[in-house]
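Undergrad: Build me a structure from this.
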Amino acid sequence: MESSEIEEKIDTDIKLGEIISWGPEDLPAGPEVETDPDLIIVEGRADVLNLLRIGVKNSIAVQGTQVPKSIVELIKEKSSITCFLDGDRGGTLILKEILQVADIDYVARAPEGYEVEELTRKQMIKALQNKKPVAEAETEVEEEKEAKIKEEPEEPQKEKRSGKEAVLYKMLKELKIKESDTVFETIKKLETGQAIAFDEDLNTLFETHVSEVFEKIQDSEACKLLIFDGVLSKRLLGLVIQKEIEFIACKNKDEEIRIPNKISVFYI
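TA: Reported below is the predicted structural model:
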């Protein structure tokens, strides 16, 4: 391993240790999200991590286009709110949702076609320095929408991902899952009471009823992804941690449990 790769790994490990799980939804956040008078809102966990790399510790991830109520309440306590979002349609969708439920002050965007998690230190600093007042950002979003309508009136309708789908694909990208469509289709077609598990190569390990999922996982040594139509309990989470499962898709979780940062959870 090259020295630069070693340094990057050490840096990543340190920053991973700084990420906290905040609020009832266990949202990824920087360690100063409550104490800092300013707040930066981002899309996902990888964005929080990238900001930690440049010393920004007051960010929190919405984890989708539906803004959690806990973030709406947190916003009310802050002096200044900045949304730092991807330079794509997904970032615009999240911005629109936030504007419907909360008052923010500034908007910073990654360059067009880039995601916040991909930006270099220099690019992130520049994007934050060039943040715009929310009124100006709103105007640009509307102008962009009108321009696209005029430019592409006859273009065939393309398959577009909803905000929630975009979050799922981003989670899977972070986990380096190459066949993301397989996971998406499995979730989409999941039947009532069904549970399905995959290994890291997305080979199906088992399909069963949720009532038997605990025993099935106990007998499995290769499970990395678990998708089930049910609620994640404290007992099941303990087994998931023990078996080093990296991704869970489920209906909900028991209120009292907290999800470790090393496990990605997508709520169906």
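
Undergrad: Every contact and neighbour count from this point should use C-alpha atoms.
TA: Will do.

Undergrad: residue contacts, Thr82?
TA: Taking Cα atoms under 8 Å, 6 or more residues apart in numbering, we find Thr82 in contact with Asp38, Leu39, Ile40, Ile41, Ile104, Asp105, Tyr106, Val107, Ala108, Lys131.

Undergrad: C-terminal to the host helix or strand of it, what's the next element?
TA: Secondary structure from DSSP states H and E places Thr82 in strand 80-85. Counting by DSSP H and E, the element after strand 80-85 in chain order, helix or strand, is helix 89-101.

Undergrad: Just the buried positions in that following helix, please.
TA: For helix 89-101, a neighbour-count test (16 or more other Cα atoms under 10 Å) marks Arg89, Gly90, Gly91, Thr92, Leu93, Ile94, Leu95, Ile98 as buried.

Undergrad: Also stretch 106-122?
TA: So for stretch 106-122, counting by 16+ other Cα under 10 Å, buried means Tyr106, Val107, Ala108, Arg109, Ala110, Pro111, Glu115, Val116, Glu117, Leu119.

Undergrad: Could you save these as CSV and add columns showing secondary structure?
TA: Formatted as CSV, the buried residues of stretch 106-122 follow (DSSP: H, G, I helix; E, B strand; the rest coil):
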residue, secondary structure
Tyr106, strand
Val107, strand
Ala108, strand
Arg109, strand
Ala110, coil
Pro111, coil
Glu115, coil
Val116, helix
Glu117, helix
Leu119, coil
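
Undergrad: where exactly do the helices run in the stretch 51-200 of the chain?
TA: 69-76, 89-101, 121-129, 134-151, 163-174, 180-188 (DSSP state H, counting those that start in this stretch).

Undergrad: Return the list of helices and strands in contact with the fourth one.
TA: In terms of contact count using 3 or more Cα pairs under 8 Å, 6 or more residues apart in numbering; DSSP states H and E, helix 134-151 is assigned the packing partners strand 106-109.

Undergrad: Proceed likewise with the subsequent sequence, for comparison:
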Amino acid sequence: MQNADTTKYIIHSKINADGIIERPDIVGAIFGQTEGLLGSDLDLRDLQKTGRIGRIEVVVNAKGGKTRGTILIPSSLDRVETSILAASLETIDRVGPCSAKIEITQMEDVRATKRHQIIERAKFILTGMFDENLPESQEIADQVRQSVRVEEMQYFGKNKIPCGPAVFDSDAIVVVEGRADVLNLLRYGIKNTICVGGTNVPPEVAELTKKKDTVTVFTDGDRGGELIVKEMVQIANVDYIARAPDGKSVEDLVQKEIVRSLRQKVPVEQVIDKYSTKESEEKSGRVARLPKRKDRRGSEVKRVTPPKVQKVGAKEASPATERSKTSKRVSSRERAKSRETEEKPAKRAKEITKPSPASAKFKPHATDLLGTFSARFLDGKDKVVNETAVRDLVNTLKDYDSEVKTVVFDGVVTQRILDIAADKGIENLVGAKVGSVTKRPASVKVFTADAL
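TA: I've put the predicted structure just below:
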């Protein structure tokens, strides 16, 4: 029809004639009636000889004594020349013996059509061919990555507990919930991990924690993770607690989130009250002591009132009576001592937490730090000279050389912090709560935030 290499535009037109005409009649009328109309530069014969106008295509249909058809003229001229040539076709008013009318219906840009075809084809290639190949390559990468991770995973103990290869030799371990958590941490190069498989912590893991220098419990940010932390604190040796962001699981965390969660780990002594392990320890201690008391009372009764002693004469009964009185005095003395030892910690705690009239100036600092797990260092004029996280409080106090008279922090006052404060000449310690303190330096005053 036309040379596809040179054609830029196609002139679409329709013809209506009052009579019967054929294709040669229409082509002859186009060449004959436009000859010399537009000058030598746009003469159709010359343009066709030079290839700037392609072969004229005509399709006609005669019906009822009238002829209707379409005319297609390919052009490699520019837009202006093609428009002029198209307008000249509408000047034709006669074809053969019949009157006729030619009307331009469309100017088709062949390059735009090609662009549309290119776009449609590119869409098919992009969505069809690339999508078909992508899952295969992705699947290969996942298979290779999974195989490496599975090869790195080891198993601990008789129950084949999933763990990382560094658990056996490393002094520090990370305890997570399940096998998927171990795999995710292995993916990012953390190889000293071991899982507990749920809230029922295996005895092997509890024993392993007692042999390691540093044990970090890293659980999901949900209720189940909190229950696992409570159980681990009770039966295992735990140093730090790390939690995933609220609502997220360790197996779904990316590297940045894992590193952030482990960096924000909190010493277990600072959050021991949150997991309410003291009450359980007290209950277990009372239950453990009760059988001993019953045994002791039973033994005393057997010694004091045996049936045979009561039937013997007064001389033989008196030594037994004296022994029973002596044992009663001893037992009452022991009970009195136990009451004194039980009262002393209570008195000591009361002395530690008793507020002072001068301590009201620390109240704003304690209020600001509430829920932040942070600490503030105050100088002799009660001005803030440094701030740090509670998890770094011990190390910061050891290395701090400037003047510090007061430390206010959102955490538990422990014996270790008290000893360091005494060595550093710190006069006041303000914490959220007071932990297990057996010896309080006289130079350090201890307050709690809720008592200020």
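
Undergrad: Pick out whichever of the contacts of Thr82 of the first structure sits closest to Val231 of the first structure.
TA: Ile41 (27.7 Å; Cα to Cα).

Undergrad: Which residue in the second structure aligns with that closest one?
TA: Alignment note: Ile41 of the first structure maps to Val175 in the second structure; criterion TM-score structural alignment.

Undergrad: Tell me who's in contact with its match.
TA: Shown in contact with Val175 of the second structure (Cα under 8 Å, 6+ apart): Thr193, Ile194, Cys195, Val196, Val215, Thr216, Val217, Phe218, Thr219.

Undergrad: check contacts around Leu168 of the first structure.
TA: Listed by Cα under 8 Å, 6+ apart, the contact partners of Leu168 of the first structure are Phe184, Phe266.

Undergrad: Quickly note the distance from it to Asp26 of the first structure.
TA: 16 Å (Cα to Cα, to the nearest Å).

Undergrad: and stretch 70-83 of the second structure, which stretch of the first structure?
TA: Going by TM-score structural alignment: stretch 70-83 of the second structure matches no residues.

Undergrad: Could you do stretch 188-203 of the second structure as well?
TA: Mapped onto the first structure using TM-score structural alignment, stretch 188-203 of the second structure spans residues 54-69.

Undergrad: Would you work out how far apart the start and end of that stretch are?
TA: 28 Å.

Undergrad: Could you give me the buried positions within that stretch?
TA: In stretch 54-69 of the first structure, the ones that count as buried by 16+ other Cα under 10 Å are Val56, Lys57, Asn58, Ser59, Ile60, Ala61, Val62, Gln63, Gly64, Thr65, Val67, Pro68.

Undergrad: Just list the residues touching the closest residue to the fifth one other than its chain neighbours, thanks.
TA: In this case it means Ile60 of the first structure. In space, and not counting its chain neighbours, Ile60 of the first structure is closest to Ala29: 4.2 Å by Cα to Cα, 6 or more residues apart in numbering. Contact analysis of Ala29 of the first structure by Cα under 8 Å, 6+ apart lists Ile19, Ile20, Ser21, Trp22, Arg45, Val48, Lys57, Asn58, Ser59, Ile60, Ala61.

Undergrad: Which position in the second structure pairs with Phe247 of the first structure?
TA: Using TM-score structural alignment, Phe247 of the first structure lines up with nothing in the second structure.

Undergrad: With Gln100 of the first structure as the reference, measure out to Phe247 of the first structure.
TA: Distance from Phe247 of the first structure to Gln100 of the first structure, by Cα to Cα: 31 Å.

Undergrad: What is the corresponding segment of the first structure for the helix or strand harbouring Thr105 of the second structure?
TA: According to DSSP H and E, Thr105 of the second structure maps onto strand 98-109. Mapping strand 98-109 of the second structure onto the first structure (TM-score structural alignment) gives no aligned residues.

Undergrad: What number of residues are in the vicinity of Gly238 of the first structure?
TA: Neighbours of Gly238 of the first structure under the rule other Cα atoms under 10 Å: 12.

Undergrad: SS state for it?
TA: helix.

Undergrad: Now check the second structure for the residue matching it.
TA: That one, Gly238 of the first structure, aligns with nothing by TM-score structural alignment.

Undergrad: Next, the distance between the ends of stretch 59-76 of the first structure.
TA: Distance between the two ends of stretch 59-76 of the first structure: 15 Å, counting by Cα to Cα.

Undergrad: Same check on stretch 98-112 of the first structure?
TA: End to end - Cα to Cα - stretch 98-112 of the first structure spans 20 Å.

Undergrad: Over which residues of the second structure does that stretch lie when aligned?
TA: Counting by TM-score structural alignment, stretch 98-112 of the first structure corresponds to residues 232-246.

Undergrad: For Ser264 of the first structure, which of the helices of the stretch 51-200 of the first structure is the nearest?
TA: helix 163-174 (7.0 Å).

Undergrad: Over which residues of the second structure does the closest one lie when aligned?
TA: Counting by TM-score structural alignment, helix 163-174 of the first structure has no counterpart in the second structure.

Undergrad: What residues of that helix count as buried?
TA: Gly163, Lys164, Ala166, Val167, Leu168, Tyr169, Lys170, Met171, Leu172.

Undergrad: Quick check: the gap between the second one and Pro37 of the first structure.
TA: Lys164 of the first structure is 29 Å from Pro37 of the first structure, where distance means Cα to Cα.

Undergrad: quick one, strands of the stretch 1-150 of the second structure?
TA: Taking DSSP state E, counting those that start in this stretch as the criterion, the stretch 1-150 of the second structure carries its strands at 9-17, 57-63, 66-75, 94-95, 98-109.

Undergrad: Which strands or helices does the longest one pack on?
TA: Taking 3+ Cα pairs under 8 Å, 6+ apart as the contact definition, the neighbouring helices and strands of strand 98-109 of the second structure are strand 9-17, helix 79-89.

Undergrad: and the last one, how far from the chain's centre?
TA: Distance, stretch centre to chain centre, for helix 79-89 of the second structure: 66 Å (Cα atoms, centre = their mean, to the nearest Å).

Undergrad: That one versus strand 98-109: what angle between them?
TA: Counting by axes from the mean of the first three to the mean of the last three Cα atoms, to 10 degrees, helix 79-89 of the second structure points 160 degrees away from the direction of strand 98-109.

Undergrad: how much does helix 79-89 of the second structure deviate in direction from strand 9-17?
TA: 10 degrees.
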